[in-house]
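Q: the following block contains a protein sequence and its predicted model.
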Amino acid sequence: MKPRWRFYLIGFLVLMGFDTLSQLCFKLAALHAEPFAADPAWLLRVAGSPWVYGAIAGYLGAFVTYMSLLKHAPVGPAFAASHLNVVSVLILSAWLLHERLSLPELGGAVLIVLGILVLASAEQHDGRAPGDA
């Protein structure tokens, strides 16, 4: 079976986009519903926030995308690549929400990317193309 690099690249970018959308929407929903209080008024503020519905839509999109990718991609690299959203959320939170980035966070992001590259490289060196059984 021939490699489907374009399918993988587009699929994992879409997955990362949906996951990132979900995380950022949850953060914005929390900010919109402040101050936190475990009471019905707070739950109504959360339920009335459009950001909550963006997060739900993001999770649904991520689920469908991930299940579609798992039909074709090897599980190890697919699972690892699904965690790229940690890196994208970190970067977009700093840029859009003005959150501070620390050196350990940046180091962790680099390690995540390196881990995914190592797994992808290991699949290629096994003599199998990603997606081959």
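A: That came through, no problem.
Q: every contact and neighbour count from this point should use C-alpha atoms.
A: OK.
Q: top helix in this structure by residue count?
A: helix 5-32 (DSSP state H).
Q: can you spell out which helices and strands pack onto that helix?
A: For helix 5-32, the packing partners by 3 or more CA pairs under 8 Å, 6 or more residues apart in numbering; DSSP states H and E come out as helix 40-47, helix 50-70, helix 85-96.
Q: could you give the separation of stretch 42-57 from the chain centroid?
A: Mean-position distance between stretch 42-57 and its chain equals 19 Å (CA atoms, centre = their mean, to the nearest Å).
Q: which outside residues touch that stretch?
A: 21-26, 28-30, 32-36 (CA atoms under 8 Å, 6 or more residues apart in numbering).
Q: grab the most central residue of this protein for me.
A: For the chain, the residue nearest the mean C-alpha position is Asn85 (2.9 Å; CA atoms, centre = their mean).
Q: second one coming, line it up with the first:
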Amino acid sequence: MKRFYLVGFALLLAFDTLNLVCFKMAGNHALPVEMSTAWIARVFSHPWIYGAVVGYIGAFVTWMSLLKHAPIGPAFAASHLEVVSVMLLSWWVFAEPVTPTQILGAAAIVAGIVCLAFAESGEEATSDAVTT
């Protein structure tokens, strides 16, 4: 079951990250933003928007599959790990600045996920000991 969680959350992270990075790329290629059919045509003329759609669909299917089995607390927390991955990719790919506050926030997200994972595994061990 742990392999299911690891693969599932890795897929969710990959799909969410793909979605957000592709939206950024599609937006960059469709500038300037304007309410016109020309702008909509620019958006849909780049493959990045289709990568974003694939990311959304993949994330949705993966999330629904994970919710059947994963505890909701750690699952919900881990589903927000894309904030960290997108921040890192934005720094690397788009040369966007990363502030100390963002680094502190990313560390807090990761620490929270780790704490929830340990708490959940401790509860499982306790419930297994009580039932045996």
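A: Received, thanks. Predicted model only: the values in this text are computed from it and were never measured.
Q: which position in structure 2 pairs with the residue nearest to the centre of structure 1?
A: In structure 2, the residue matched to Asn85 of structure 1 (TM-score structural alignment) is Glu82.
Q: for its match, give me its contacts.
A: When contacts are counted by CA under 8 Å, 6+ apart, Glu82 of structure 2 touches Leu13, Ala14, Asp16, Thr17.
Q: what comes up buried for the longest helix seen in structure 2?
A: Identified as the longest helix of structure 2 according to DSSP H is helix 100-131. Within helix 100-131 of structure 2, the residues scored as buried using 16 or more other CA atoms under 10 Å are Ala106, Ile109, Val110, Ile113, Leu116, Ala117.
Q: can you tell me how far the fifth one sits from Ile72 of structure 2?
A: It refers to Leu116 of structure 2. For Leu116 of structure 2, the distance to Ile72 of structure 2 equals 10 Å [CA to CA, to the nearest Å].
Q: how about Ala52 of structure 2, what's its match in structure 1?
A: Matched by TM-score structural alignment, Ala52 of structure 2 corresponds to Ala55 in structure 1.
Q: chain neighbours aside, what residue packs nearest to that match?
A: The spatially closest residue to Ala55 of structure 1, leaving aside those adjacent along the chain, is Ser22, at 3.9 Å (CA to CA, 6 or more residues apart in numbering).
Q: which position in structure 2 aligns with that neighbour?
A: Looks like Ser22 of structure 1 aligns to Asn19 there (TM-score structural alignment).
Q: that match: what's it in contact with?
A: So Asn19 of structure 2 contacts Gly51, Ala52, Val53, Val54, Gly55, Tyr56 (CA under 8 Å, 6+ apart).
Q: out of those, flag the one nearest to Leu6 of structure 2.
A: Gly55 (18.3 Å; CA to CA).
Q: what number of residues lie near the closest one?
A: 23 (other CA atoms under 10 Å).
Q: contacts only, for it.
A: Gly55 of structure 2 touches Phe15, Asp16, Thr17, Leu18, Asn19, counting by CA under 8 Å, 6+ apart.
Q: just send these back as a markdown table, with distance to Phe76 of structure 2 too.
A: Shown next, in a markdown table, are the contacts of Gly55 of structure 2 (distance: CA to CA, whole Å):
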| residue | distance to Phe76 of structure 2 |
| --- | --- |
| Phe15 | 15 |
| Asp16 | 13 |
| Thr17 | 16 |
| Leu18 | 19 |
| Asn19 | 18 |
